[in-house]
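Asks: sequence plus the predicted model coming up.
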Amino acid sequence: MTRSVYVTGIDRGDGRQVVELGVMELLTRQVDRVGVFRPLVHHNPDRLFELLRARYRLSQDPATVHGMDYYEASALQAERGTDELVSTLVDRFHLVARDYEVVLVLGTDFADTQLPNELALNARLANEFGAAVIPVVGGRGQTAEAVRAETRNAYRAYEVLGCDVLAMVANRVEREDRDEIAERLASRLPVPCYVLPDEPALSAPTVAQISQALDATVLLGDDSGLARDALDFVFGGAMLPHFLAALTPGCLVVTPGDRADLVVGSLAAHSAGTPPIAGLLLTLGERPTDEILTLAARLAPGTPVLSVPGNSFPTAERLVPLEGKLTAATPRKAETAIGLFERYIDTGELLKQVSAPSSDRVTPMMFEHQLLEQARADRKRVVLPEGTEERVLHAAEVLLRRDVCDLTLLGPVDQIRKKAADLGIDLGDTQLIDPATSELRDSFAEKYAGYRAHRGVTVELAYDVVSDVNYFGTLMVQEGLADGMVSGSVHSTAATIRPAFEIIKTRPDSSIVSSVFFMCLADKVLVYGDCAVNPHPEAEQLADIAIQSAATAQRFGVAPRIAMLSYSTGTSGSGADVDKVREATELARERRPDLKIEGPIQYDAAVEPSVAATKLPGSEVAGQASVLIFPDLNTGNNTYKAVQRSAGAIAVGPVLQGLRKPVNDLSRGALVQDIVNTVAITAIQAQIPAQSASPTEKATAP
């Protein structure tokens, strides 16, 4: 039977979209097929469903999501009664439930509905759907005592009406009251109660939403700039020196369009990062001259400049009540919302309460969820040497909003800040270091000279070497100032990992540094090794790669069943290449008799049960291999790319293994999500206790 979760409220303005999005995040970690049902809807298309569909790649037909609109429901209830309304909605719910393992139900919004006793209607629908309920109480502008009382009353209301209340959520409470409210409610309610503080970035409208609401003309700005949150409004009328002092981070400057001094001054301040602004809104229908607009575009590329015909006072009246909306067009808000949800809600506890049927399948999305959750469980610091690269900055924003790990960005600090400001990215308290001017440069030069003294490296030469961002980042990891490093979006693989070979070196239990890719197929995750580092591994090295890859797979939740791949299966073939794989298989078995290893074996026999039944009947690995070890780099690299492109697989990696401390390489074509995943993997690798290296030990990789 389908298990459903019904997120509802008691009044409007509770901001429950954060909870709905967070619950969807939890459900998609547990099962593959999650449906969505909203009994009553105001708007079609539904903004939140469009966000869920885009973010979670839902295949559900939008026509099945909604029971009916509020006007139709009100008319039906008036003419034929509540029982008929409920019966109709139950029928439409079950049309969705029959096709999905679990359904997220989005309760009514208590806004202009014309429906009597809406809370009771939500409670009855939840009961008829067989859904567990998570009521959300809004706490904005209320005292701590009022929030506590309202939350307790809401629990009693739904409990008295027969609902299975999973948990209570008090949302949008004053940040300074959060801990006290949470502590008091925990002792007063028999179900878990979670308290979320108010988050200004969620309620702040984006510049694009402001533009749409005011029907403004966009004079300058790109999509990234229009996606910025307007955290404050600063109305310009004073002379420039006084005006600049009034600017706040993330503010939207509202000023008459003929104040060229304020336009240029605001953008110059933004360019310097003191402070970064969301954009400008020019009133009175006055358009700056082309020369001013050209200067503005050069000062702050991408920063939006809007124009409206009215004067500042009516514009302010329309601006102040605007609230941000979670939509498919606001992915940054979605990351902020999920980060807030995961920071203040015990997701493990709530997931147990939901008790959705677990899926045997591991989809790419589930794997990505697991990565972020595992990284967050033991927070580490990862250094990103490519601090001025746009994709890296966007990935950093996601990681920070999701609270995955601490970050250090390397590069000229002013350039990083300017680039982040131009992209509308708030780096918060992220550590920024310029290796060329850092006070660490001298000590790092001495350290590096010590590591490479056997190669004739002097301190003077080392001083130049350690100004390179990859060498500097690697030394931060070696010296314990960071737990791991990720680079390669604009650097070659050699430039990324050579410093690690020279400084960090291999683990005592490894003879080689190798790599794996996590290949996320539609219904499972396979581990491919080695597809990136070693061109022609010998039998002993191949055995080491297999053992390393098994450990990596297990670390990331993939039960290792190892296939040592060749063009021959079992004893059917011979030749130098097959003999090498056969020898490697025996060596791996001798070293790790506890592992399930098969080889030599062909790819089809390794992954396809019907082929395995013919070629290797009775094998514990054949037909169900999860770790596939290729005999050489040529075979592995081409195979992973063929599967990635032809089967639509997501390839996460390469993930380096065998180093004492984690350093990972990115493809120069890496997408933002690839960078996020690789940083999460690096943070998880760093959770394994580090093993220090002797300066005289040599890495065996080239």
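Replies: Looks like it arrived, so ask away.
Asks: from here on, contacts and neighbour counts on C-alpha atoms
Replies: OK.
Asks: how close does the residue nearest the centre of the chain sit to residue 527?
Replies: Geometric centre of the chain, nearest residue: residue 398, 5.4 Å, by C-alpha atoms, centre = their mean. The spacing between residue 398 and residue 527, counted by C-alpha to C-alpha, to the nearest Å, is 26 Å.
Asks: check residue 84 too.
Replies: Here the criterion is C-alpha to C-alpha. By it, residue 84 lies 54 Å from residue 527.
Asks: ok, those two, which is more surrounded?
Replies: Higher neighbour count among residue 84 and residue 527: residue 527, with 27 against 14, using other C-alpha atoms under 10 Å.
Asks: counting by contacts, list what the helix or strand that one falls within packs against.
Replies: Using DSSP states H and E, residue 527 sits within strand 525-529. Here strand 525-529 touches strand 514-520, helix 539-555, strand 627-629, helix 633-646, going by 3 or more C-alpha pairs under 8 Å, 6 or more residues apart in numbering; DSSP states H and E.
Asks: kindly recompute the last result at 10 Å.
Replies: helix 364-377, strand 514-520, helix 539-555, strand 561-565, strand 627-629, helix 633-646, strand 650-657 (3 or more C-alpha pairs under 10 Å, 6 or more residues apart in numbering; DSSP states H and E).
Asks: most neighbours per residue, which of these?
Replies: Greatest average neighbour count among these goes to strand 627-629 (a mean of 29), per mean count of other C-alpha atoms under 10 Å.
Asks: which helices and strands does that one pack with?
Replies: Judged by 3+ C-alpha pairs under 10 Å, 6+ apart, strand 627-629 is in contact with strand 514-520, strand 525-529, helix 539-555, strand 561-565, strand 596-601, helix 603-607.
Asks: tell me which residues in stretch 176-190 are buried?
Replies: Buried residues in stretch 176-190, defined by neighbour count with 16 or more other C-alpha atoms under 10 Å: 178, 181, 182, 185.
Asks: so of those, which ones are in strands?
Replies: Among these, none falls in strands (DSSP state E).
Asks: reformat these as JSON lines; add distance to residue 656.
Replies: Formatted as JSON lines, the buried residues of stretch 176-190 follow (distance: C-alpha to C-alpha, whole Å):
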{"residue": "178", "distance to residue 656": "42"}
{"residue": "181", "distance to residue 656": "45"}
{"residue": "182", "distance to residue 656": "42"}
{"residue": "185", "distance to residue 656": "46"}
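Asks: out of those residues, which are inside helices?
Replies: Using DSSP state H, the members of the buried residues of stretch 176-190 that fall within helices are 178, 181, 182, 185.
Asks: try it against this one:
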Amino acid sequence: MSRSVYIAAAEGASVKSIVAFGVLDLLTRQVDRVGVFRPVAPSPESDVVLDLLLSHPAVRQDRTEAVGILYEQVHADPAAAHAEIVRRFAALSQRFDAVVVLGSDFTDVSSPGELDFNAQVAADLGAPVVLVVSGRGRAPDQIRLAAEISLSELAAQHAQPIAVIANRVEAEQAGAVREQLAGFRGLQTAVIPEVPLLVAPTVRALIEACDGTLLRGNPDWLDREALGFVVAAMSLPNVLTRLRPDSAVIAPGDRADLLPGLLLAHESGTFPNLSVIVLTGGYLPPQPIRTLIDGIEHDLPIVTAPHDTFQTATQLAGVRGRITAASPVKVETALRVFADAVDGPALLGAMNVAASTVVTPLMFQFRLIERARSARKRIVLPEGDDERILRATASLLRLGVADITLLGEENRLRASASRLGLDIGTATVVSPDDPELRTRFAAEYARLRAHKGVTIAQATERLGDVSYFGTMMVQLGLADGMVSGAAHTTAQTIKPAFEIIRTAAGTSIVSSVFLMCLADRVLVYGDCAVNPDPTAEQLADIAISSAATAARFGVDPRIAMLSYSTGASGDGADVEKVRRATDLVRRRRPDLPVDGPIQYDAAVDPAVAAAKAPGSAVAGRATVLIFPDLNTGNNTYKAVQRSAGAVAIGPVLQGLAKSVNDLSRGALVDDIVNTVAITAIQAQQTTTSDAG
């Protein structure tokens, strides 16, 4: 039977969905098959929190099997209800390595006894309990008292708690609450601060609450969140000074003069972007104003509400938001908040969940994000005016993957982000035309390229290329790594790195690998993007660099030096090159398991390996596959990617003294996020090496 963990709240409005989704995400990085179970649900069709958990991309489960029973069954026959819950859970758990059990939501089972009910069910299922206590409106000692009372209720029902998590704690009280919870010996404890976004209502919910009608704007923006309210009852200058990011502006409908000013502020990039403008009183803007705003390109929803300003503001203030699968902004923010607050490895240890030998593509990508987030680095993205880069930046910042610097003109970039509904507020924007930086960078570039006769004037002109500018930021320590190539060729991205950063000590060649995420494992392919026809010496260097890259990303390196023959079965110049390269690897790094020349099938298939290379420590279980030339490597990775449905992450550059990586010009937002995470992890290693 699988391991399981029960997420129970001490009371309502604790927003335990943050913890449940965070625990689920944590488990998906540890094991392959993770299931979700809701012992009791309000209805078989409507359950926002359950739907959120089932929406996780690593969960492959039908909704009907995730529900135990309904509340009405508990009321009708409690004993039979408990028996049915246990039966359904036992059947479900056979299919999964781990199951997250989602306790009830204090919506039907009588609230005073609801924690007792969840404790009984947890004991019946043998599932350890993660207790979630609300910190909303409570002092630190009150939070501890609430936890003590709840823990005693769990003990009375023989449920086994493993963790206490205080959620929705005021940020300034977080330290004091941690001290209070530290007294619970033998339990994992954590404090999650209140994050307004996670309880913010969507624009759609606000429109429904005030009986509003969408007058103008992009319907896709209706699922964005409103983080606060501004009642625009003053003159425009005074209203502008009170605007806050993603706020909903409530304005009297007969104050038509405010509307153009608010739209201009939203589009400007110099004022906070808004989430919606609500015009009260049932008034429509006069025709000249409507004609004017029709000429302004914007997506901001403009809504008319039939009620007066006071009633509308009261209605909107009472709307509560929830974390749902339809809000990727909330989901990513919740994951970051959970990861920042909770010691994931310790919690997994308390759950006693052993790591799976299977590594799926999603598991690998989640681990990349987790590794990058563990020691955040500064990554510069030179192509700040590309929409994909802006979208990736917003996601990276929400997930806490890295601190992002964008190159571009600040007002224009922030206005573009605002139009797209993206929050890049914490990103740094640097102009590549900044005269002070251009002068400093040009002087350094001219110094580095003096042997090529480069003058200051030539260097200044060269620094007008954003790839050169971004690379110089990395070289001079203003950034830890760079990712470019969404709008530039590979040559435009890596040539500046060759000229400025150069190779790492002990490495003679810059090369690349692709991290090939197959259905159940990750392989490392090199070199598939940089060197057309490496010599035997270069091939050995590529193999050693690729093994180091593999180890850096959690792949145990076993190197196969690929050729069209295995062992001594063939000859010729191409085979001899691979044979010499294999010998060089063995001499330079006797600690690395390596075999070659070897054919691909003998390298990865145990049955073929037994026939072609018996006794080899690598054959049949190779993880690092080194191709003899670019033609073979590039075509093979693409063939495997397309025919086997593998996820190809890369190219990942290796051999540089600092971290620079290239994107495909067809890169998707997820590709950019993955590449930034990889670059940040490489930068962590570079920083550690520099410190040593």
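Replies: Perfect, I can see it now. Because the structure is a prediction, the values reported are computed rather than measured.
Asks: got JSON lines for the helices and strands packed on strand 627-629 of the first structure, with distance to residue 190 of the first structure too?
Replies: Output for those, formatted as JSON lines (distance: least, C-alpha to C-alpha, whole Å):
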{"stretch": "strand 514-520", "distance to residue 190 of the first structure": "41"}
{"stretch": "strand 525-529", "distance to residue 190 of the first structure": "39"}
{"stretch": "helix 539-555", "distance to residue 190 of the first structure": "36"}
{"stretch": "strand 561-565", "distance to residue 190 of the first structure": "44"}
{"stretch": "strand 596-601", "distance to residue 190 of the first structure": "46"}
{"stretch": "helix 603-607", "distance to residue 190 of the first structure": "48"}
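Asks: in the second structure, what stretch matches the strand holding residue 527 of the first structure?
Replies: Per TM-score structural alignment, the counterpart of strand 525-529 of the first structure in the second structure is residues 522-526.
Asks: what about the matching stretch, how far off from the first structure?
Replies: On superposition with the first structure, the mean distance recorded for stretch 522-526 of the second structure (mean C-alpha distance after the TM-score superposition for the first structure) is 0.6 Å.
Asks: and residue 261 of the second structure, what's its match in the first structure?
Replies: Applying TM-score structural alignment, one finds that residue 261 of the second structure aligns to residue 265 in the first structure.
Asks: just give me the neighbour total for its match.
Replies: Using other C-alpha under 10 Å, residue 265 of the first structure has 18 other residues around it.
Asks: tell me the contacts of it?
Replies: By C-alpha atoms under 10 Å, 6 or more residues apart in numbering, the contact list for residue 265 of the first structure reads 240, 241, 243, 244, 259, 271, 296, 299.
Asks: mind putting those into CSV with secondary structure and neighbour count?
Replies: Listed next are those as CSV, based on DSSP: H, G, I helix; E, B strand; the rest coil; neighbours: other C-alpha atoms under 10 Å:
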residue, secondary structure, neighbour count
240, helix, 17
241, helix, 10
243, helix, 16
244, helix, 18
259, coil, 19
271, helix, 25
296, helix, 24
299, helix, 20
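Asks: show me which of these is closest to residue 97 of the first structure.
Replies: Closest to residue 97 of the first structure out of these is residue 271 (51.8 Å), distances taken as C-alpha to C-alpha.
Asks: list just the one of the helices and strands packed on strand 627-629 of the first structure that sits closest to residue 471 of the first structure.
Replies: Taking those one by one with C-alpha to C-alpha, strand 514-520 is closest: 19.8 Å.
Asks: and that closest one, how far from the second structure on average?
Replies: Strand 514-520 of the first structure sits 0.6 Å off on average (mean C-alpha distance after the TM-score superposition for the first structure).
Asks: contact partners for the residue nearest to residue 218 of the second structure when sequence neighbours are not counted?
Replies: Closest residue in space to residue 218 of the second structure, ignoring its immediate chain neighbours: residue 299 at 4.7 Å, by C-alpha to C-alpha, 6 or more residues apart in numbering. Applying C-alpha under 10 Å, 6+ apart to residue 299 of the second structure gives the contacts 216-221, 263, 267, 275-276, 418-421.
Asks: now do the SS call for residue 299 of the second structure.
Replies: coil (DSSP: H, G, I helix; E, B strand; the rest coil).
Asks: counterpart of it in the first structure?
Replies: Aligned partner of residue 299 of the second structure by TM-score structural alignment: residue 302.
Asks: can you tell me how far whatever residue of the second structure lines up with residue 487 of the first structure is from residue 514 of the second structure?
Replies: The equivalent of residue 487 of the first structure in the second structure is residue 484 (alignment by TM-score structural alignment). Relative to residue 514 of the second structure, residue 484 of the second structure is positioned 17 Å away (C-alpha to C-alpha).
Asks: now swap in residue 577 of the second structure and tell me
Replies: Counting by C-alpha to C-alpha, the gap from residue 577 of the second structure to residue 514 of the second structure is 22 Å.
Asks: residue in the first structure matching residue 320 of the second structure?
Replies: Match for residue 320 of the second structure (TM-score structural alignment): residue 323.
Asks: tell me who's in contact with that match.
Replies: Counting by C-alpha under 10 Å, 6+ apart, residue 323 of the first structure makes contact with 202, 203, 204, 205, 206, 209, 210, 230.
Asks: inside helices: which ones of the residues you listed?
Replies: 202, 203, 209, 210.
Asks: can you give me the strands in the stretch 401-550 of the second structure?
Replies: For the stretch 401-550 of the second structure, strands defined by DSSP state E, counting those that start in this stretch occupy the ranges 403-407, 428-430, 481-484, 511-517, 522-526.
Asks: save those strands as TSV, and put in distance to residue 670 of the second structure too.
Replies: Converted to TSV, those look like this (distance: least, C-alpha to C-alpha, whole Å):
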stretch	distance to residue 670 of the second structure
strand 403-407	16
strand 428-430	21
strand 481-484	13
strand 511-517	15
strand 522-526	18
